[in-house]
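1. the sequence and its predicted three-dimensional model are supplied below.
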Amino acid sequence: MDSRNERVPSRWQRYVQAAVDFPRLDSTQGGNLSGDSPAADSLPSQPPDWPRPASALSRKVRADIRRRLLPDGQDVAATEPNRRRTDLRLAPAALLVWAATVAGPWLTPGILLIVWGSLAASAGVLLAALLRRKKTAGRWRRSFLTTLTAALMLAAASTAHSAVSSSQRHDEQVSELIAAGASAVAEAEITGAPRALKTPGPSGRAERWSVAAAVRTLTSGGQVMHAHLPVVIIGGQEWQHTGTGQLLRVSGKLRPPDPGRVEAAILTASSPPVQLAASENWQQAPAALGKRFASAAAWLAPDARGLLPGMVTGDTGGLSEELETAMKSVGLTHLTAVSGANCSLILGALLLAARSLRLARLPAAAIALAGLGLFVLMVGPDASVLRASLMGAIALASLAGGRAGRGLSFLCLAVIALLLVAPELGVSFGFLLSVLATLGIIVLGRRIMGWFPPSVPRWAAAAVAVPLSAQVLCGPVIVVLQPQFATYSLLANVLVAPLVAPVTILGTAAVALLPLVPWLAAALIGVAGFFAGGVAAIARFMAGLPGSAPPWPEGVFGLLTMLLFSAVTLLAVWTAAHPARTVQMVLTAHAGTVRLLDLLPVASSRRGGPRDHGRLRVCNLNSGRNHQWPLPSNDRRRRQPTRRPGGT
């Protein structure tokens, strides 16, 4: 076969492959790779240009730090042979793309066009420099300029997407109607699941529902305007039965949204929805299956009946207000939002089942990916579900290709892909919390687990490290949204961790088996409901303890104080896990302080002699006062009071 007909990967594919496939040296090779070994073929011909110490002083400082932190002369390579450095090459691209999506709702189309031109021009200049360097060197070199060029190109694409969306929102006729609060008749396609609102509206309705939609036509004052506007429709109880993909006609009153929102307007419905076209079958099936699952769990206890659908499908409609408040007080509301934990458990169970049947790596990954896709369709395309599913799909592709994956690179790729497809996720706090929780687990989770001594079981260390690492990064954002402190959040998450996996796996299996084998699905629902009841009991018990949800400062001050508290928490955990090293560091700091005080210049006294002020010495000289005056005296003579001068 002619080599010219072979498909050559693009530059972006090679760049992404380099980010997620970093060369790894196995410790068993001892660092000696011969040219005949297979591992030597996968390594570059030239040794990597690692940064070296600048001087003998820096080498001495590093050796001293290594000697103090690693007892008994252990080396880093001996303690962690498979540890890799954190790959940050995709992080600038993810940050720039996210910044472009956040700026979209705030800036006008003209300003966004200027930003797009600046980013595109900068990317073009850097790309020309890289091509010139490639022509000179004869090959494509990975460097910081390559990373920056790719980041600017992706940010330019995201800015262009935001500019198009902003131009649709800033249409002159539509903007005037929204600003005037005009009444209109809209034909809209439902794009999200209905969500119950807790607070009553101005009309006094006790039960209100909001649903995301995209307006196709808008009629007001005899004028018909065709547009594609993202809106939020707020209506009564009849809106809870709407489904994704339905085309509805609704009349209501328009009003502008809050600043920084991606939707163009808020439509307060004054009439029930009129269906013009039904959604597709693949869109109706998940919602119907979720409702059937909630009905099948109606025979459980009240807490389990309301919590089980929320933990499996994200349906919190049957969750009581008391239990919801208790879970919010102890930081367990993430259990009712289907996210990365659910996707990880589903992927792990499917991969384990496929590999137990002796399937090859590629078929097992295909089965797991298909199951993950069905799970996403079942629970709905929420922000956290999309992020977790896409990250899991990238990890599966890397696993099927025989490459060891990198969590941070996978997370950055998932963020870039989702923000390019759906820029509205950039201003979603749910998406932000999902990314921060995953980032904390990737960056801090393994390090916190390494703090524990070998005598602690790995599962116990993971039970503490995973929720702690997620809460350290999510805490500052949570206090901005909800200014209160969940005192027992870490303890509650550790206690419910063994119960989450049975609820998720058995509940998801029950949803799939419900149309096929109802009696088996009922049995699985009963077992999953038992564990869900345990989660509810832990939430209620923790919420009833004193000081479970004290108030926290609001705004920027609350965010900064929570950042400081998170740092202190990490320091406290490290101190508790390393008591001997902590005592040694305290003694070393004390000795250094004493030496520093001894080196301070000694000031001379008035008589020219040295003074003892500022030295840690013992002085036995008496000040001249009677140091025994507080003691009881045997002199029973009454002391005469001293008269004031000039008194009589």
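-> All right, it came through fine.
2. C-alpha only now, for contacts and for neighbours.
-> Will do.
3. where's the most centrally placed residue in the chain, which helix or strand?
-> Centroid check for the chain by C-alpha atoms, centre = their mean gives residue 436 as the closest residue, at 2.0 Å. Per DSSP states H and E, residue 436 falls inside helix 429-440.
4. next secondary structure after that helix?
-> helix 446-451.
5. residues of that next one that come out buried?
-> 446, 448-451 (16 or more other C-alpha atoms under 10 Å).
6. for residue 211, helix, strand, or coil?
-> strand (DSSP: H, G, I helix; E, B strand; the rest coil).
7. ok, now how distant is the closest residue to it other than its chain neighbours from residue 340?
-> Distance criterion C-alpha to C-alpha, 6 or more residues apart in numbering; nearest residue to residue 211, sequence neighbours excluded, is residue 194 at 4.5 Å. Noted for residue 194: a distance of 22 Å to residue 340, by C-alpha to C-alpha, to the nearest Å.
8. try it against this one:
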Amino acid sequence: MTGPPAAGGVDGTGEQILRRLDARLATAACAVWCATAAGVWGGAATAWGVALAVGASGAAAAVVAWRAGARPGACSRTAAGTLAAVLLASCGFAAATAVRAHAVETNPVTGLYGRWVHMTVRLDGDPRRIGGVGQGHSGSPRVLVHGELRTLRTGGRDHAATGAVVVFAPADGWIGLLPGQQVGFYGRPAAPDRRDLTVAAIRARGSPNTVSDPSLLQRVASGVRSRFAALCARVLGAREAGLVRGLVLGDVSGMPPQTDQQFTAAGLTHLTAVSGSNFALVCGLVLLVVRPLGPRPAAVLTALAVVGFVVLVRPSPSVLRAAVMGLIGLLALVTGRRRQALPALGAAVLALLAWKPALSVDAGFAMSVAATAALVVLAPVWVDGLRERGRPSVLVQAVVVASVADLVTIPVVAAISGGVSTVAVLANVLAAPAVAPATVVGAVAAALAGVWPWAAELVVASAGPPAWWLVHVAEWCAGLPWARIAVPDGAAGAVLTAAAIVGVCGWYASRRFRWCAVMATVAAEAVWLPAHWTGFG
């Protein structure tokens, strides 16, 4: 006979699952992430200091592991060897970050801060509007675009240059440019506001004077995006059309400002950003269709679908990160092997940080990793525990997925926005049944828009009802009292909300924790109240 589940919804089965999870790569990924972030934030000197410190510690752990090999027990050798591997990997990443940070600090553009110079930049994404009238010196709208520096003109000659830049420019002449195009313009570089290995923030003067041709893939993708936008506007209402474009392509330029604010207040903005769930849904649909062809053809066609979707929504670092996280989530869902999902997540984090160390200080990356890890590790345990208590499985899974993903990302959201949505779990549970139909149907319509327009109209029309539901869920949840509460932004907000989450979970999971919390509160009040009444507090 099965005994009652442990407090907090973690039963014996859940505890066994946690013990069986292979966390070695995940541990290495966490350590490497910390070392890389320290180097990105602190600069080359800090990165070299971290590399030396963890390298020495790793060497010491390796010596301990080697000496423990001659002893009878293998446990200490395994632990020391694992620790040595983690520390030495962190040393390598910290050293690589130091090299990149040094390249940023000694980049030739740093000597041109505050001067107008001609430069060439390769665009990494679409220019996006950052404000309306009044943003520019002449009252014109402005755009922001990330790119990679290619040349700098000094002394009348163009010299090769490298480095990530962010460009602020007038919308005229910049809107409509595509990723991969190289643009030449006059700009004034300045020191960037954020420490993320960006070499300069550039204010462009006027339109580009030279623009290279976009690649064939980008021209095709741009045509698909424009036809899909026109299709949505023609068939759906304004709010639904903007939302479907956001769900499928991450393009929120068509969403009315009020609807955008309602999605923010309801904690649903992740739906209109290209996230891992978008890739999981689209790739899951492709896999479902091609699975009868066999494992290898299905894997090849699914990989091609991933590449095509990446090109369609733009191959920016955030999109590539989302593709990796979505494939990991799909792996866990399709195979049902939780042991494989966590090492895959750790390997993905390591690969992404090796490719782009700046992701270590990117809030979107932190939220993606946290949500994916929670869905891989925590959600199955919570579902198993609640099932043991007789809860309906479909409702349990919807609530658990929404709750887990929201809980682990609250500290990051609080740090970057200074606010927390109190209705996010409710809104995500209500929205869950409509997200997949609207996204999948919208993706099918986007694929048909260029080759079968009348069929695309019929398909996108069927995305109207789920999109209508999502719009009204956001509107209703955002209108509830105390839908969003303000908290300090930055590290203070993250620590405060994380402490609150730990406190609530501990209160639910442990009777001893509840007694300790009550006693600590009473003790604090016993000290503070008399001091307050006597004028010392």
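-> Ah, there it is. Note that this is a predicted model, so its numbers are computed, not measured.
9. which helices and strands does the helix holding residue 436 of the first structure pack with?
-> helix 383-400, helix 407-421, helix 458-481 (3 or more C-alpha pairs under 8 Å, 6 or more residues apart in numbering; DSSP states H and E).
10. got the angle for that helix vs helix 383-400?
-> 40 degrees (axes from the mean of the first three to the mean of the last three C-alpha atoms, to 10 degrees).
11. in the second structure, what residues pair with helix 429-440 of the first structure?
-> Mapped onto the second structure using TM-score structural alignment, helix 429-440 of the first structure covers residues 363-374.
12. about what we covered before: the helix holding residue 436 of the first structure vs the second structure, mean deviation?
-> In the superposition against the second structure, helix 429-440 of the first structure averages 1.4 Å from its aligned positions (mean C-alpha distance after the TM-score superposition for the first structure).
13. hmm, the residue nearest to the centre of the first structure is touching residue 469, no?
-> No. Contact criterion C-alpha atoms under 8 Å: residue 436 of the first structure and residue 469 do not qualify, at 9.6 Å.
14. wait, what's in contact with the counterpart of residue 145 of the second structure in the first structure?
-> Aligned against the first structure by TM-score structural alignment, residue 145 of the second structure finds its counterpart in residue 211. Contacts for residue 211 of the first structure (C-alpha atoms under 8 Å, 6 or more residues apart in numbering) come out as 190-195, 232-234, 239.
15. ok, the residues you listed in the second structure: which stay?
-> Among those, the ones still in contact in the second structure (both residues aligned by TM-score structural alignment, their matches' C-alpha atoms under 8 Å) are 190-195, 232-234.
16. tell me the one of those nearest residue 476 of the first structure?
-> residue 195 (25.6 Å; C-alpha to C-alpha).
17. aligned counterpart of the closest one in the second structure, please.
-> By TM-score structural alignment, residue 195 of the first structure lines up with residue 128.
18. and what of residue 533 of the first structure?
-> Residue 533 of the first structure maps onto residue 468 in the second structure, by TM-score structural alignment.
19. cool, and residue 183 of the first structure?
-> So, by TM-score structural alignment, residue 183 of the first structure is matched to residue 116.
20. ok, residue 445 of the second structure to residue 463 of the second structure distance?
-> In terms of C-alpha to C-alpha, residue 445 of the second structure sits 9 Å off from residue 463 of the second structure.
21. thought the match of residue 183 of the first structure was touching residue 187?
-> Yes. Residue 116 of the second structure is within contact range of residue 187, at 5.4 Å (criterion: C-alpha under 8 Å).
22. more neighbours: which of these two?
-> More crowded of residue 116 of the second structure and residue 187, by other C-alpha atoms under 10 Å: residue 187, with 23 against 15.
23. that one falls within a strand, correct?
-> Yes. Secondary structure assignment places residue 187 of the second structure in a strand (three-state DSSP).
24. distance of it from residue 150 of the second structure?
-> Residue 187 of the second structure is 14 Å from residue 150 of the second structure, by C-alpha to C-alpha.
25. list residues touching both of the two?
-> residue 119.
26. stretch 397-406 of the second structure corresponds to what range in the first structure?
-> With TM-score structural alignment as the criterion, stretch 397-406 of the second structure aligns to 462-471.
27. am I right that residue 420 of the second structure falls within a strand?
-> Yes. Residue 420 of the second structure: assigned to a strand according to three-state DSSP.
28. that one corresponds to which position in the first structure?
-> Looks like residue 420 of the second structure aligns to residue 485 there (TM-score structural alignment).
29. is it true that its match touches residue 479?
-> Yes. Judged on C-alpha under 8 Å, residue 485 of the first structure makes contact with residue 479 at a distance of 7.2 Å.
30. what sits in contact with each of the two?
-> The contact lists of residue 485 of the first structure and residue 479 share residue 552, where a contact means C-alpha under 8 Å, 6+ apart.
31. which residue ranges form the helices in the stretch 451-600 of the first structure?
-> For the stretch 451-600 of the first structure, helices defined by DSSP state H, counting those that start in this stretch occupy the ranges 458-481, 489-513, 518-543, 555-577, 579-599.
32. closest one to residue 206 of the first structure among these?
-> Short answer: helix 458-481, nearest of the helices of the stretch 451-600 of the first structure by C-alpha to C-alpha, at 23.7 Å.
33. how far off helix 429-440 does that closest one point, in degrees?
-> 140 degrees.
34. distance check, residue 334 of the first structure against residue 262 of the first structure.
-> 24 Å.
35. the two: which has the busier surroundings?
-> Neighbours per residue, other C-alpha under 10 Å: of residue 334 of the first structure and residue 262, the larger number sits with residue 262, 26 against 15.
36. how about that one, what's its match in the second structure?
-> By TM-score structural alignment, residue 262 of the first structure lines up with residue 197.
37. its match is in contact with residue 104, isn't it?
-> Yes. Counting by C-alpha under 8 Å, residue 104 is a contact partner of residue 197 of the second structure at 6.3 Å.
38. still on that earlier bit, so who does the match of residue 183 of the first structure touch?
-> Counting by C-alpha under 8 Å, 6+ apart, residue 116 of the second structure has contacts 186-189.
39. just tell me what residue 314 of the second structure corresponds to in the first structure.
-> With TM-score structural alignment as the criterion, residue 314 of the second structure matches residue 380.
40. what about that match, neighbour count?
-> Neighbours of residue 380 of the first structure using other C-alpha under 10 Å come to 20.
41. over to residue 99 of the first structure?
-> Residue 99 of the first structure - counted by other C-alpha under 10 Å - has 16 other residues nearby.
42. tell me which element it is part of?
-> Applying DSSP H and E, one finds residue 99 of the first structure within helix 91-103.
43. average distance between that helix and the second structure?
-> Mean deviation for helix 91-103 of the first structure: 2.1 Å (mean C-alpha distance after the TM-score superposition for the first structure).
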